[in-house]
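Asks: quick one: sequence plus predicted model below, questions after.
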Amino acid sequence: MLRVAVVGSGPSGVYTAQALLRQPGIRVHVLDRLPAPYGLVRYGVAPDHEKIKSLQNSLRAVLEDERVTFVGNVPVGGADGVGPARLAELYHAVVYCVGAAADRPLSVPGEDLPGSYSATRFVSWYSAHPDIAADDFALEARSAVVIGVGNVAVDVARILARGADELRATDVPRHALTALAGSRVREVCVAGRRGPSQARFTTKELRELGALPGARMLVDPAELALDPAYAGVPGAAPLPAAVRRNLDVLRAWSRPAAPPGPAPERRIALRFFLRPVELLERGGRVAGVRFARTAPDGSGGVRDTGVYEDVEAQLVLRAVGYRGVPLPGLPFDPARGTVPHRAGRVLRDGVPSAGEYVAGWIKRGPTGVIGSNRSCAKETVDSLIEDAPLLARRGAASDPLAVLRGWGLRPVEWDGWLSIERAEAALGRSLGRGPVKIHDWPGLLAAARGGSR
């Protein structure tokens, strides 16, 4: 019997476990720092995206397999966690699926001012991640700027502009719903340094912005016209269908027209060819963003034009990408933000390290969509299975959970997660809603053990 630990219960970790289950004679422990499974599907998907969130059902089927044990509330690495060397004592092999936990910084003056946050922190706040305090976002700003033109940027702009009543039917936590109900945000600007044809949002996400009740979309036709793809340069290669659809949506929004009915409560501006160079300060807080106007450089990039524009904002959210962080005890490539590997085998000083593997973003960087993790996991598991005869000769604990408890940890197993689910359903019923997420560590751990704080 080969005992394998998978560190991380998000899509990459669960797909790795699923690929392992296709082989006979393997038992899998899926470890997670949090007492709740599903990773970014639970804590990174907007509450109003029910279709994507339903992916939890397929992940759940894997975690409920009798050959899989979910082991939550077990930190790996760090001062309070179990290091890779100790994990290697418990399992024949360990696959690290720890994602890319850090946001890319803007690296501009003023980025650390109060009122400036990573978009991921905002997403974690309205997704009830227990590491984020309930009072992190009061939403007293009148104007917000979201820097970035990917799906995360569109998500946070949509949540800022969506009415709280429309989120009441979701599992959004009480503190976020209350803050959104009292939000003073009326202007949201989403800005990217390149043109609309290079934006990374999907057409579905884009159209959802335009469908928000009480919100008006604003797109400057002059900014669209700067993009050679939008302008239809003669002889240029045909655009991908997804880009054409995005441009069609933006084109429709750029046509000036007075919307029927009452004046919109909120306005969402999509801006292009703006590169942030400084966050402006007033009274010790962020007050706006200074952008450099850019233009196409003829080689697929952009150049500064020497023109600057200041956009008012009391809230700035950066959504310019993710980056992996070192896990103490594992090698790390700081330039790529990944663990060095060969076909998923962890490399130490260029040599494959017996029993250590990676999959997901910590392996390949923050690229692709959720489904991309399947092929990534398969490659890693293929390597592990190829190594199985050697791995079987390594030592492994007969009862790793007993050892973890002996080390002072208090793992939350699947029954504990089911207790959390029941507690969240009960909380929702008490509020006249469906299940509502528990947002704090004490509440989650008390629920996991079937009690209350």
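Replies: In hand now; what should we look at?
Asks: all contacts plus neighbour counts: C-alpha atoms, from now on.
Replies: Will do.
Asks: now do the contacts for the closest residue to residue 18 other than its chain neighbours.
Replies: Closest residue to residue 18 apart from its sequence neighbours, by CA to CA, 6 or more residues apart in numbering: residue 62 at 6.1 Å. Residue 62 is in contact with 14, 17-18, 68, counting by CA atoms under 8 Å, 6 or more residues apart in numbering.
Asks: and residue 356, by the same measure?
Replies: Taking CA under 8 Å, 6+ apart, one finds 93-96, 345-346 in contact with residue 356.
Asks: what comes into contact with the helix or strand in which residue 278 is found?
Replies: Element membership for residue 278 (DSSP states H and E) is strand 274-282. Here strand 274-282 makes contact (CA under 8 Å, 6+ apart) with 106, 108-111, 113, 147, 191-194, 286-294.
Asks: let's see the ChimeraX selection covering just the buried ones among these.
Replies: Buried subset of these, written as a ChimeraX selection, criterion 16 or more other CA atoms under 10 Å:
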select :106,110,111,113,147,191,192,193,194,286,287,288,289,290,291,292,293,294
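Asks: any idea how far residue 45 lies from residue 224?
Replies: 29 Å (CA to CA, to the nearest Å).
Asks: how about residue 250?
Replies: Taking CA to CA, one finds residue 250 at 8 Å from residue 224.
Asks: what residues sit buried inside stretch 315-328?
Replies: Buried residues in stretch 315-328 (16+ other CA under 10 Å): 315-327.
Asks: now, those residues that are in helices?
Replies: Using DSSP state H, no member of the buried residues of stretch 315-328 falls within helices.
Asks: which two of those residues have the greatest separation?
Replies: The span of the buried residues of stretch 315-328, defined through CA to CA, is set by 315 and 327 at 31.4 Å.
Asks: and the longest helix for this protein?
Replies: As assigned by DSSP H, the longest helix anywhere in the chain is helix 414-430.
Asks: so residue 290, which of the three states?
Replies: Here residue 290 is strand, with the state taken from DSSP: H, G, I helix; E, B strand; the rest coil.
Asks: excluding its backbone neighbours, what's nearest it?
Replies: Using CA to CA, 6+ apart, the closest residue to residue 290 is residue 310 (4.4 Å).
Asks: go on, residue 370?
Replies: Nearest one to residue 370, counting by CA to CA, 6+ apart, is residue 11 at 6.8 Å.
Asks: for residue 37, same thing?
Replies: Nearest to residue 37 is residue 9, by CA to CA, 6+ apart, at 5.4 Å.
Asks: check it against this one:
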Amino acid sequence: MTTLRLAIVGAGPAGIYAADILLKAERAFNVSIDLFEQLPAPYGLVRYGVAPDHPRIKGVITALRDVLDRGDIRIFGNVEFGRDITLADLKKHYHAVVFATGAIKDADLAIPGIDADGSYGAADFVSWFDGHPDVPRTWPLEAESVAVIGNGNVALDISRMLAKHADDLLPTEIPANVYEGLKASPVTDVHVFGRRGPAQVKFTPLELRELGELNDVDMVVYDEDFDYDAASLDAIANNKQVKVIDRILQQWRTRPSANNAGGEASRRLHLHFWAAPVEVKTDDEGKVSALVYERTRPDGEGGVVRTGEMREVPIQSIYRAVGYFGSPLADVPFDERHGVIPNHEGQVLRADSNERVPGVYATGWIKRGPVGLIGHTKSDAMETVRHIINDQGSWWQPVDPSEAAIPALLAERGVRWTDLEGWHRLDQHEMSLGEPEGRARVKVVPRDEMVSISRAE
């Protein structure tokens, strides 16, 4: 029986789900799958994109671990596509490749001053507090007043991490350098800005409710933002999620801290709706000094129109959380406008002609853009896998599809790759670091240290 040798680039949920679905699918051939991951550890944004105080979401790792631990998928960590292994290499040793590289860059926010000193992307900050090995170990937490632009879950994640007291993060897997950085933060006020109203936000009720439960942090909302139009009232009446969000916000309006009236906490988290960012002002040294925003109002159909009313909030740093954006891959078609690999249901297309690229597939955020929750990745992978199975006639014809070829190639190039056994070793090491402190784990941050522990060097 024919054996499909499949390479999957990216060992986050998208890549692991695709491997699992293909192995369980009805097909007339055997399957041998190799996962390639540029980081020494698997799980992608579940490990490096979810705030450490969200263990419920990180529970997804248990399901992903179960898939890898079956032993029918090989993993090559610490291998960078385009440098350590190329598309030409994959064509020599596999019948097809699936790219599941996600979207890890910040989308742009095109307003004057956004590149000033003190302006940051949410993705970079998330990578720092999640202990990503490829970002600096320190973060400039020097501002007393901070702005966060965006009304999605990522905006709430970073707002919560900025406002939360560092000691309240100690039970989590937060790395020591992150704890020390947050502990020294002088922040007193975090302002979150969204261009639409409370009934049009993109975050989930769970994320919102958690903000109101923070220790020694007052929630500040403003009565002027709750003059609902018919479209908003309709959304509240007919959408359960919007109804819960409205109930939470209405409860906050009754607190002493509402409208900045003065609560008792040492920190405040302000939610500003109907606020479209216009400009980031700077001081004489080029550092962030204020955010100028324009008040918007509902257009009656769930959208907004500008009012011309400008307001200014003094701040010393600003974070944009307006979405993620995909990154191009060597020798792979890329849509620069949308930040995705051009494709039809996961079948990669040439950027200039929309012709199929045989043997090349995509799944996850690099396929459809950074929208949807982790669960959406499964249906995404099913669609891509269906085409891989049906496209057998157009698979690549590799020169050497043997499983021994890849370890030999990486060894010849001096790549210090990590495997599943190595991940187990690192996993156990991190858990042992957390055990004396009653924590689930303490992440190892430096890449060299992660690799050395994984390889038992």
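Replies: Noted; the coordinates are in hand. Keep in mind the model is a prediction, meaning the values are calculated, not measured.
Asks: picking that back up, neighbour count winner among residue 45 and residue 224 of structure 1?
Replies: Shown here are residue 45 of structure 1 and residue 224; by other CA atoms under 10 Å, residue 224 has more neighbours (22 against 19).
Asks: might one say that the more buried one is in contact with residue 272?
Replies: Yes. If you go by CA atoms under 8 Å, residue 224 of structure 1 and residue 272 touch, sitting 7.5 Å apart.
Asks: now do the shared contacts for these two.
Replies: In contact with both residue 224 of structure 1 and residue 272: 195-196, using CA under 8 Å, 6+ apart.
Asks: hang on, residue 61 of structure 2 in a helix?
Replies: Yes. Residue state for residue 61 of structure 2 (three-state DSSP) corresponds to a helix.
Asks: how about it, what's its match in structure 1?
Replies: Aligning on TM-score structural alignment places residue 61 of structure 2 opposite residue 56 in structure 1.
Asks: am I right that that match is in contact with residue 39?
Replies: No. Residue 56 of structure 1 lies out of contact with residue 39 (CA under 8 Å); the separation is 9.8 Å.
Asks: who has more neighbours, these two?
Replies: Legend: neighbour count by other CA under 10 Å for residue 56 of structure 1 and residue 39, higher for residue 39 (22 against 17).
Asks: now check structure 2 for the residue matching the more buried one.
Replies: Match for residue 39 of structure 1 (TM-score structural alignment): residue 44.
Asks: ditto for residue 19 of structure 1
Replies: By TM-score structural alignment, residue 19 of structure 1 lines up with residue 21.
Asks: how about its match, what does it touch?
Replies: 381-382, 385.
Asks: residue 395 of structure 2 now?
Replies: So residue 395 of structure 2 contacts 95-96, 358-359 (CA under 8 Å, 6+ apart).
Asks: so how far is residue 179 of structure 1 from the nearest residue to residue 178 of structure 1 once chain neighbours are set aside?
Replies: Closest residue in space to residue 178 of structure 1, ignoring its immediate chain neighbours: residue 164 at 7.8 Å, by CA to CA, 6+ apart. Remark: distance between residue 164 of structure 1 and residue 179 of structure 1 (CA to CA) = 9 Å.
Asks: so what's residue 369 of structure 2 up against?
Replies: Here residue 369 of structure 2 is in contact with 103, 325-326, 338-340 (CA under 8 Å, 6+ apart).
Asks: where's the closest residue to residue 245 of structure 2 other than its chain neighbours relative to residue 101 of structure 2, distance?
Replies: Sequence neighbours aside, residue 205 is the residue nearest to residue 245 of structure 2 in space, at 5.3 Å (criterion: CA to CA, 6+ apart). Distance of residue 205 of structure 2 to residue 101 of structure 2, given as CA to CA: 29 Å.
Asks: those two: which is more packed in?
Replies: residue 101 (28 against 18).
Asks: which residues touch that one?
Replies: Here residue 101 of structure 2 is in contact with 9-12, 15, 364-366 (CA under 8 Å, 6+ apart).
Asks: pull the contacting residues for the residue nearest the centre of structure 2.
Replies: Compute the mean C-alpha point of structure 2, and by CA atoms, centre = their mean the closest residue is residue 49, 4.2 Å away. Residue 49 of structure 2 sits next to 123, 126-127, 130 when contact means CA under 8 Å, 6+ apart.
Asks: select only the buried ones of those in ChimeraX?
Replies: In ChimeraX, this line selects whichever of these come out buried by 16+ other CA under 10 Å:
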select :123,126,127,130
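Asks: quick check, nearest of the contacts of residue 49 of structure 2 to residue 333 of structure 2?
Replies: Using CA to CA, the contacts of residue 49 of structure 2 come closest to residue 333 of structure 2 at residue 123, 23.8 Å.
Asks: so the closest one touches residue 322, yeah?
Replies: No. In this structure, residue 123 of structure 2 is not within contact of residue 322 by CA under 8 Å, at 10.0 Å.
Asks: so what's in contact with the two at the same time?
Replies: Jointly contacting residue 123 of structure 2 and residue 322 under the rule CA under 8 Å, 6+ apart are residue 106.
Asks: tell me the SS of residue 217 of structure 1?
Replies: Following three-state DSSP, we place residue 217 of structure 1 in the strand state.
Asks: structure 2: which residue goes with that one?
Replies: When structure 2 is aligned by TM-score structural alignment, the residue opposite residue 217 of structure 1 is residue 219.
Asks: residues in contact with that match?
Replies: Here residue 219 of structure 2 is in contact with 211-212, 252, 257-258, 268-271 (criterion: CA under 8 Å, 6+ apart).
Asks: which of those are retained in structure 1?
Replies: Contacts conserved in structure 1 for those, using both residues aligned by TM-score structural alignment, their matches' CA atoms under 8 Å: 211-212, 252, 268-271.
Asks: which stretches in the stretch 101-250 of structure 1 count as helices?
Replies: Along the stretch 101-250 of structure 1, the stretches classed as helices by DSSP state H, counting those that start in this stretch are 119-126, 151-161, 164-167, 174-181, 203-210, 221-225, 228-231, 241-254.
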